[in-house]
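[1] Here is a sequence together with a model predicted from it:
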Amino acid sequence: MSEHQGRGQDYSLEGDSELRFEIEQKDAKVVVTLVNGFAELFGTELVKKKKYEFGMGAKVAIFTYQGCVLHVTGKMDVCYISKETPMVQYLNCHAALEQFRMEAEEKDRRGPVAMVVGPTDVGKSTLCRILLNYAVRVGRRPLYADLDVGQGAIAISGNVATILIERPASVEEGFPKTAPLVYHFGHKSPSGNSVLYNAVVSKMAEVTLQSLNGNKRTKSSGIIVNTCGWVKGHGYAHLLHAARAYGACAIFVLDQERLYNELLRDVPSSVHVVLLPKSGGVVERSKELRHECRDQRIKEYFYGNARAPFYPFSFEVKFQDLRLYKIGAPPLPDSCMPIGMKAEDNKTKVVAVTPTPALIHHVLALTFAESVEDDVIGTNIAGFCCVTEVDMERQAVMLLSPQPRPLPPNALLLWSELQFMDNHT
């Protein structure tokens, strides 16, 4: 059933089934209303008679345990009802985590750390959202850690981030992104600098595990960890590193038996490794679409969206006032290395960057570190700006920033390979 349009249509769903639809056209708009019964989207309950609006790029699966009627208007590329859904298994995973939480609460121990792993486009961030929503619906306050630098569910791509989840995600917007803890990585894949990636993951794990002790409810609620879709070779080594850094007690493997068996072999027997099917509604995205999603996230960081527009600032900064650095120096041959220094040390070295025209469109991270003598890698990020112009004659750059001029005193900016063409009108 494709290209539904007109005055709308009612879909009657039986228990344990879901309505799936996708929207690919620009400016397309689909409105869904729950007429009767009970339904949820990725763990967030739908309110009866309330209109929910979805636009281009939406891939939606509305699930019901008991049956419901949904009224849908608008134009979709794909729309169907499916009885084949893994939601019951996902609910069982939540129930198992809840057992761990109750035990942790009784004994005043740290709650469960669950990692969600699998190749790209199997629904890892969707499963994280479902587990987090179910947790807050029973009164928990879990942390959500996002290690997927390729897409970035919390901060923009090229960073790892953690956020406290206190209420269910909004159906249309997802979780609020207020006050995240963000660490700069600066590449779209861990392969950009494996040593640095492991260092920032370790740092974030250390800080978030310590922070659990500050609040009793969060301590017993634990952490849900989303990971990258790179699961072979060095990518697999990164997963093992993250599992050790966070002390994961459960690893949910989506749709890959080989990865499941490798983890069973390589993680301690005390870690529960569970193989889960992906949802039939999960669709593989092309490289172009993944790039578009990255761009959209950066654009939303600066400009917001139709529901909550932001108005960023543009201002000039002279080269002499621009304290710009990158983490990771080009490799040196062993013969040129200082005695006792290893090549790995180069991967985490903070190096000054001289502004050139090549800097245009690059996203820069503003760190809370005030000097290169500080622990730049282990210091979190205050925000981002983007270079929209480089004027070599005037020795100045133009920055797009959520905050007005000037940059904070002693502002230290970190280069990132991510680029954003600011063509917003």
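    Received it, and whenever you're ready, just let me know what you need.
[2] contacts and neighbour counts: CA atoms only from here.
    Noted.
[3] where along the stretch 51-200 of the chain do the strands fall?
    Assigned by DSSP state E, counting those that start in this stretch, the strands in the stretch 51-200 of the chain fall at 51-54, 59-64, 68-74, 78-82, 113-117, 143-146, 159-164, 181-184.
[4] okay, these in CSV with mean neighbour count and distance to residue 193 next?
    Formatted as CSV, the strands of the stretch 51-200 of the chain follow (neighbours: other Cα atoms under 10 Å; distance: least, Cα to Cα, whole Å):
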stretch, mean neighbour count, distance to residue 193
strand 51-54, 16, 37
strand 59-64, 22, 32
strand 68-74, 20, 44
strand 78-82, 16, 39
strand 113-117, 25, 20
strand 143-146, 25, 18
strand 159-164, 25, 12
strand 181-184, 24, 12
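[5] which residues of this structure fall in helices?
    According to DSSP state H, the chain carries its helices in the segments 87-107, 124-137, 194-211, 216-221, 234-246, 257-266, 287-303, 343-347.
[6] Throw the ones you listed into a markdown table and include mean neighbour count and distance to residue 383, thanks.
    Formatted as a markdown table, the helices of the chain follow (neighbours: other Cα under 10 Å; distance: least, Cα to Cα, whole Å):
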| stretch | mean neighbour count | distance to residue 383 |
| --- | --- | --- |
| helix 87-107 | 16 | 33 |
| helix 124-137 | 23 | 23 |
| helix 194-211 | 18 | 17 |
| helix 216-221 | 23 | 25 |
| helix 234-246 | 18 | 25 |
| helix 257-266 | 14 | 35 |
| helix 287-303 | 16 | 10 |
| helix 343-347 | 16 | 23 |
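[7] Put this next to the first one:
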Amino acid sequence: MAEAIPRVSSQTDLTTGPYGKLPVLARELKNPDEHKISPLEEMRINVDKVPIIHLWMAQGQAEVFGAELSTDRIYTFLKGSKISIWSWTGCTIMIEGKPKILKTKDSRVTTIHFNFHNCLEQHREVAVKNDVVGPRILVLGNANSGRSVFCRLLLNYAARMRGDDRRNPIFVDLDFIQPDLAVPGTIACCQFDRPTDPMFDYYYYRKFVLPYGYLNTDPETNPNSESNLELLHSQIRKLGAVIEKKFDNDRRARHSGAIINCFSVVKEYSYSHIFVIAKAFRVNFIVVLGNKWMVDELQNHPSRQDLEPDLQVISMPKAQDIVESTQEERRLHREARIRHNIYGHPLRSPKHRPFKHEVEFSDILLCKLGNPAINKALLPENVDLVRVKTAAYPLQLKEVNYLVDHILYITNVDTAEKVASEGSVIGYLLVKGVTASAQSKKLTLLSNFETLPKKVLLTSAIQLKDS
């Protein structure tokens, strides 16, 4: 039984929400401030003190992370947004609101990143000529190194190509801790057929999502947080196989290649992850942002001989004066990804409320993916440890009381046995209550689905403690 609270209808005015009526025309801006950006100058905007700002490019040309701004549109950004506006020729920007603004004329880093895009285009032209797979780039870096922005820049520049040179690269987001494509605890990919919308990022792209369920990569670095390295590596290899099949069937994607955003690497603990990723996706470019020491380590690592023979490890400077995200900002980013997938984007559907489901425990199959605590010494000799740690096994009601405020993944399969081999994520649920009595055993769930499409659900360590 689903209860809409309330349901969005075709008559709902989506321009009116908690932020009031959003401006559509330039004349609707109230006392905007004028900002001029000179040629080869960057303006960084940090919306930290005000709840919302409205931006209009009145004159000239500019781009946000490689996506062009239009003079025919008002852009709205909410608190917590960090925007970088770059102009090659100069422009005039009108801003309603009082964000923190920093201008810089250091065009060296942006020019280097754009030149790298041009180098990738040369490889794509060779791929078109020989009908082979284009460049596959793995982007590495520490936290706050600008990996997500660099990936977005390369993707937008590629998607802006027109005519016969139009590119549709695959974006692979392996950063399950601070994801851009899906919710935390998942890895995902999407085909880039158009530049991102500066307001909505990747919200409108069709995504293929695989579950992981944790927020940790290495027990040594965070022993109090649960992780499952066998499961993580298995899902990475599975995603690599999916993309290989996509390349076989899609000529434009094959020639455009892939751009892979890795999770934050932590010294030597992450090298096993890096080489698993590079081998699964047959990477031929590893780009390291702002860490020359890691470049030297990767170039001389003995495992490199198992990778593609044309692999190049490249040191790339990161953008200067990056505003580092605090732990609180990173937590809010994760929560925003969850809310976008359950409540909808606040600017796209500000009146949207999820459906409330009262589900009998017997009507669903609630499973846990992988068993990270299993001891190999306790298993029979002929049992594969990796298969045990990556299989899904059903849970009993007495084991799920802790799931209140946790996220569940809706899978596309009908049995627990198929989760490891065929399972992918098609939706998300937020657990709001667990009721166990002699008369009924129910879960109270929130979802953007009016009816649950499948009954096999996976638990996760991801939480959203909503008010």
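    Received it, and whenever you're ready, just let me know what you need. Since the model is a prediction, treat every value here as computed from it, not as a measurement.
[8] TM-score for the pair, please.
    Laid over one another, the chains give 0.92 as their TM-score (TM-score structural alignment, normalised by the length of the first structure), with 414 aligned residues with a Cα RMSD of 1.9 Å.
[9] could I get the helices of the first structure as TSV with distance to residue 149 of the first structure?
    Output for the helices of the first structure, formatted as TSV (distance: least, Cα to Cα, whole Å):
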stretch	distance to residue 149 of the first structure
helix 87-107	25
helix 124-137	12
helix 194-211	9
helix 216-221	25
helix 234-246	12
helix 257-266	20
helix 287-303	10
helix 343-347	17
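[10] State the distance from the alignment partner in the first structure of residue 174 of the second structure to residue 134 of the first structure.
    Using TM-score structural alignment, the equivalent of residue 174 of the second structure in the first structure is residue 147. Look at residue 147 of the first structure and residue 134 of the first structure: by Cα to Cα, to the nearest Å, they are 21 Å apart.
[11] Check residue 294 of the first structure too.
    Distance, residue 294 of the first structure to residue 134 of the first structure, using Cα to Cα: 27 Å.
[12] repeat for residue 264 of the first structure
    To residue 134 of the first structure, residue 264 of the first structure is 27 Å away according to Cα to Cα.
[13] likewise residue 183 of the first structure?
    Remark: distance between residue 183 of the first structure and residue 134 of the first structure (Cα to Cα) = 27 Å.
[14] Then residue 185 of the first structure?
    Taking Cα to Cα, one finds residue 185 of the first structure at 31 Å from residue 134 of the first structure.
[15] Once you drop chain neighbours, what's closest to the counterpart of residue 293 of the first structure in the second structure?
    Matched to the second structure by TM-score structural alignment, residue 293 of the first structure sits across from residue 333. The spatial neighbour of residue 333 of the second structure that comes closest, neighbours along the chain excluded (Cα to Cα, 6 or more residues apart in numbering), is residue 178 at 7.1 Å.
[16] Kindly reformat the strands of the stretch 51-200 of the first structure as JSON lines containing distance to residue 389 of the first structure.
    Below are these laid out as JSON lines (distance: least, Cα to Cα, whole Å):
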{"stretch": "strand 51-54", "distance to residue 389 of the first structure": "35"}
{"stretch": "strand 59-64", "distance to residue 389 of the first structure": "36"}
{"stretch": "strand 68-74", "distance to residue 389 of the first structure": "41"}
{"stretch": "strand 78-82", "distance to residue 389 of the first structure": "42"}
{"stretch": "strand 113-117", "distance to residue 389 of the first structure": "39"}
{"stretch": "strand 143-146", "distance to residue 389 of the first structure": "31"}
{"stretch": "strand 159-164", "distance to residue 389 of the first structure": "24"}
{"stretch": "strand 181-184", "distance to residue 389 of the first structure": "23"}
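[17] among those strands, which is nearest residue 277 of the first structure?
    Checking the strands of the stretch 51-200 of the first structure against residue 277 of the first structure by Cα to Cα gives strand 113-117 as the closest, at 11.9 Å.
[18] what's the average distance of that closest one to the second structure?
    Superposing on the second structure and averaging over aligned pairs (mean Cα distance after the TM-score superposition for the first structure), strand 113-117 of the first structure comes out at 0.9 Å.
[19] Could you point out the residues of the second structure onto which that strand aligns?
    The alignment of strand 113-117 of the first structure onto the second structure (TM-score structural alignment) spans residues 136-140.
[20] Name the residues that touch that stretch?
    For stretch 136-140 of the second structure, contacts defined as Cα atoms under 8 Å, 6 or more residues apart in numbering pick out 147, 151, 257-265, 278, 281-289.
[21] how about the aligned residue in the second structure for residue 315 of the first structure, what does it touch?
    Using TM-score structural alignment, the equivalent of residue 315 of the first structure in the second structure is residue 357. Applying Cα under 8 Å, 6+ apart to residue 357 of the second structure gives the contacts 1-3, 443-447.
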